[in-house]
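Asks: Need the 3D shape of this:
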Amino acid sequence: MFGIMAASEMFIFNEGSRRITVMSARSQRRGRTTPKQSNASLLPVYIGIGVVLLVGVILLAIGASGSKPPTGTTTISDASLAGYPTMGKADAPVTVVEFGDYQCPGCAAYANDQGKKIKESYVDTGKVKFVFHELPISSHAHAYVAAQAARIAGDQGKFWEMHELLFAKQTEWAPLSPAQVKVKFSEYAQELGLDVTAFNQSLESNKYRSEIDKASQESLAAGIQSTPSFVINGKIYQASGLDQAIEAALAGK
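Replies: Below is the predicted model:
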């Protein structure tokens, strides 16, 4: 065995074991290596790891169950939904009510992705009747006029087409001024093949002002506090739990 000193460390070569051991100058001065930490001192570490693993198992179990609890309840009934835009079979076994705001980014994210899948899987197959309940938030400058634009398009049988277009192009019209946004909505009406003159006249006259006001008041009275929110059998859900909630309702749970 021989050693080579380099700076503050010594590299020791043991011919028998064919190993190289690195010893710091500090260890050499002490004449012994640093003692190993006792098992007792590591006990808190082991306990902490165990707790983390246990929590992880619990969270995985919850996620595997595929269900999320409702965030609240509401008193809105089917009778109170008369006059709201509806799609799907009138006698579908499950009714889903969306409370939405056309300028809400979360509502657009739902409509442009999950909403299309919900329609294909449940509405188009006759399992769900879907109702859109306007809830324009006051901090969104154009949400109110957008809600009217969709209703006015509905006068010419194109509510859902305008509904989808407003969400699909939300980032296009949301930054505009009030005057510019009406021009943009008029362009959408033309794109959908509507009578643009009639559309513009209805938009300028605030044709659906009372209906949108009523929708907002009813939403707040029902305890709806955010958009998008969804109601099934009097229970309020968020978009993340909607598919599971529909399946549970179809199963009679």
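
Asks: CA only for contacts and neighbour counts going forward, please
Replies: Will do.

Asks: all strands of the stretch 101-250 of the chain, in order?
Replies: In the stretch 101-250 of the chain, the strands defined using DSSP state E, counting those that start in this stretch lie at 128-134, 229-232, 235-237.

Asks: And the longest one, what does it pack against?
Replies: Looking back up the chat, that one is strand 128-134. strand 86-87, strand 94-100, helix 209-221 (3 or more Cα pairs under 8 Å, 6 or more residues apart in numbering; DSSP states H and E).

Asks: Name the stretch among the ones you listed that sits most buried.
Replies: Of all these, strand 94-100 has the most neighbours on average by mean count of other Cα atoms under 10 Å, namely a mean of 23.

Asks: now it and strand 128-134, what's the angle there?
Replies: 20 degrees (axes from the mean of the first three to the mean of the last three Cα atoms, to 10 degrees).

Asks: got a list of contacts for strand 94-100?
Replies: Residues from elsewhere that reach strand 94-100 (Cα atoms under 8 Å, 6 or more residues apart in numbering): 107, 127-136, 219, 224, 227-233, 246, 249-250.

Asks: between it and helix 209-221, how big is the angle?
Replies: Per the same axes, to 10 degrees, the angle that strand 94-100 makes with helix 209-221 is 110 degrees.

Asks: Now distance to Q148 too, for the helices and strands packed on strand 128-134, in CSV please.
Replies: Shown next, in CSV, are the helices and strands packed on strand 128-134 (distance: least, Cα to Cα, whole Å):
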stretch, distance to Q148
strand 86-87, 16
strand 94-100, 13
helix 209-221, 7
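
Asks: I have a second one here; can you model it like the first so I can compare?
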Amino acid sequence: MSTRSQRGRAVQTKKSGGASRTLYIVMGAAVLLVIAIAATVALQNRQTAATPGREPGRTAANIPAGVDNNGFFFKGNDNAPVIVTEFSDFQCPGCAYYATVLSPQFEQEYIATGKVKFVYHEYPLSGHVNGAPAAYAARCAGEQGADKYWAMHDYLFTNQRQWSVQSDPRAQFVAYARQIGLDTAAFEQCYASSRFRDAINQAKASGDALRLPGTPSFAVNGQLVDTTGANSVEEIYARMRQAVDAALAGQ
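Replies: Reported below is the predicted structural model:
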């Protein structure tokens, strides 16, 4: 009896140990799976996370905005005596300098006063891989209102160093969309569709046809401002102002 009992316990112990090991293996595998999933999610979050952008400086308030017959966004009096068109790349540092440093003065003196209708013509340079995507983001913002286009325009230039170095700036653009109060789901759907790709390509082609010397470039009442020999954005801006003043004087 004693031997059988001991053998019975021995056999039982052996079976119990095998089941326990199997259970431990299953549990260990489950834990490793959970860790792997958590690590994947964390990596994805790290790749797509976006830091909110800096708020742009204040611009003149209550300036009307709209879209012209060629699909380009403008601000100012639609019937202003002078039309200024800026050919610009959202990833161009000189364009960012104009937008953040020089344009507030021009906006206050010429646009807010009704003298100038200011049109933004996207001209993404081939060497700037995020220039076209930024233009898509601005156009998608513009679907929710012309004022939203200009809000995205300002965020893109104010935070150019933040998104321009990213391999995929989509999440960063969505962060800006959230900051300016867009319907982010609609914005993301628009951006993912790339439905403005052809429009931006056409905008680039029309700029190429003018043989633009670079960005930013300006046209006043359809006449490209001569910037031959200009060594700075300030000098380009000064020549544009001179052309505007001459056009206003001739009214």
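
Asks: contacting residues for the nearest residue to R139 of the second structure once chain neighbours are set aside?
Replies: For R139 of the second structure, ignoring the flanking residues on the chain, the nearest one in space by Cα to Cα, 6 or more residues apart in numbering is Y149 at 6.4 Å. Going by Cα under 8 Å, 6+ apart, Y149 of the second structure touches F73, A138, R139, C140, A141, G142, E143.

Asks: So the counterpart of Y149 of the second structure in the first structure versus Y188 of the first structure, what's the distance?
Replies: In the first structure, the residue paired with Y149 of the second structure is F159, using TM-score structural alignment. Applying Cα to Cα, to the nearest Å, the value for F159 of the first structure to Y188 of the first structure is 12 Å.

Asks: just to revisit the earlier point, quick check on the contacts of Y149 of the second structure: which are buried?
Replies: Buried members of those, counted by 16 or more other Cα atoms under 10 Å: F73, A138, R139, C140, A141, G142.

Asks: quick one: whatever residue of the second structure lines up with S139 of the first structure from M152 of the second structure, how far?
Replies: Correspondence of S139 of the first structure to the second structure, assessed by TM-score structural alignment: G127. Distance from G127 of the second structure to M152 of the second structure, counting by Cα to Cα: 22 Å.

Asks: Between those two, which is the more surrounded one?
Replies: Applying other Cα atoms under 10 Å to G127 of the second structure and M152 shows that M152 carries more neighbours, namely 26 against 9.

Asks: residues in contact with the closest residue to that one other than its chain neighbours?
Replies: Sequence neighbours aside, A138 is the residue nearest to M152 of the second structure in space, at 5.5 Å (criterion: Cα to Cα, 6+ apart). Counting by Cα under 8 Å, 6+ apart, A138 of the second structure makes contact with Y149, W150, M152, H153.

Asks: A138 of the second structure -> the first structure?
Replies: By TM-score structural alignment, A138 of the second structure lines up with A150.

Asks: show me where the first structure has helices.
Replies: 25-30, 43-64, 105-109, 115-118, 143-154, 159-168, 170-173, 178-191, 196-204, 209-221, 242-250 (DSSP state H).

Asks: Would you format the ones you listed as JSON lines with distance to T73 of the first structure included?
Replies: Shown next, in JSON lines, are the helices of the first structure (distance: least, Cα to Cα, whole Å):
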{"stretch": "helix 25-30", "distance to T73 of the first structure": "68"}
{"stretch": "helix 43-64", "distance to T73 of the first structure": "22"}
{"stretch": "helix 105-109", "distance to T73 of the first structure": "20"}
{"stretch": "helix 115-118", "distance to T73 of the first structure": "22"}
{"stretch": "helix 143-154", "distance to T73 of the first structure": "25"}
{"stretch": "helix 159-168", "distance to T73 of the first structure": "26"}
{"stretch": "helix 170-173", "distance to T73 of the first structure": "30"}
{"stretch": "helix 178-191", "distance to T73 of the first structure": "35"}
{"stretch": "helix 196-204", "distance to T73 of the first structure": "35"}
{"stretch": "helix 209-221", "distance to T73 of the first structure": "12"}
{"stretch": "helix 242-250", "distance to T73 of the first structure": "13"}
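
Asks: so which of these gets nearest A6 of the first structure?
Replies: Across the helices of the first structure, A6 of the first structure has its closest neighbour in helix 25-30 (9.7 Å, Cα to Cα).

Asks: What range does the closest one cover in the second structure?
Replies: Using TM-score structural alignment, none of the residues of the second structure align to helix 25-30 of the first structure.

Asks: can you tell me what part of the first structure stretch 21-35 of the second structure aligns to?
Replies: Under the criterion TM-score structural alignment, stretch 21-35 of the second structure matches nothing in the first structure.

Asks: Stretch 93-112 of the second structure now?
Replies: Mapping stretch 93-112 of the second structure onto the first structure (TM-score structural alignment) gives residues 105-124.

Asks: what's that stretch in contact with?
Replies: 87-89, 100-102, 128-130, 164, 167-168, 170, 227-228, 239, 243.

Asks: count of neighbours near the residue nearest to F157 of the second structure when sequence neighbours are not counted?
Replies: Using Cα to Cα, 6+ apart and skipping the chain neighbours, the partner closest in space to F157 of the second structure is A96 (5.0 Å). If you count neighbours by other Cα under 10 Å, A96 of the second structure ends up with 24.

Asks: Tell me how far A96 of the second structure lies from P216 of the second structure.
Replies: 9 Å.

Asks: Report the contact partners of the alignment partner in the second structure of F230 of the first structure.
Replies: The pairwise alignment with the second structure assigns F230 of the first structure to F218, based on TM-score structural alignment. By Cα under 8 Å, 6+ apart, the contact set of F218 of the second structure is V84, T85, E86, F87, L224, V225, M240.

Asks: quick one: the residue lying closest to F218 of the second structure once chain neighbours are set aside and Y120 of the second structure, what's the gap?
Replies: Nearest residue to F218 of the second structure in three dimensions, chain neighbours excluded: E86, at 4.6 Å (Cα to Cα, 6+ apart). Relative to Y120 of the second structure, E86 of the second structure is positioned 5 Å away (criterion: Cα to Cα).

Asks: do P133 of the second structure as well
Replies: 16 Å.

Asks: More neighbours: which of these two?
Replies: For P133 of the second structure versus Y120, neighbours defined as other Cα under 10 Å are more numerous around P133 (23 against 19).
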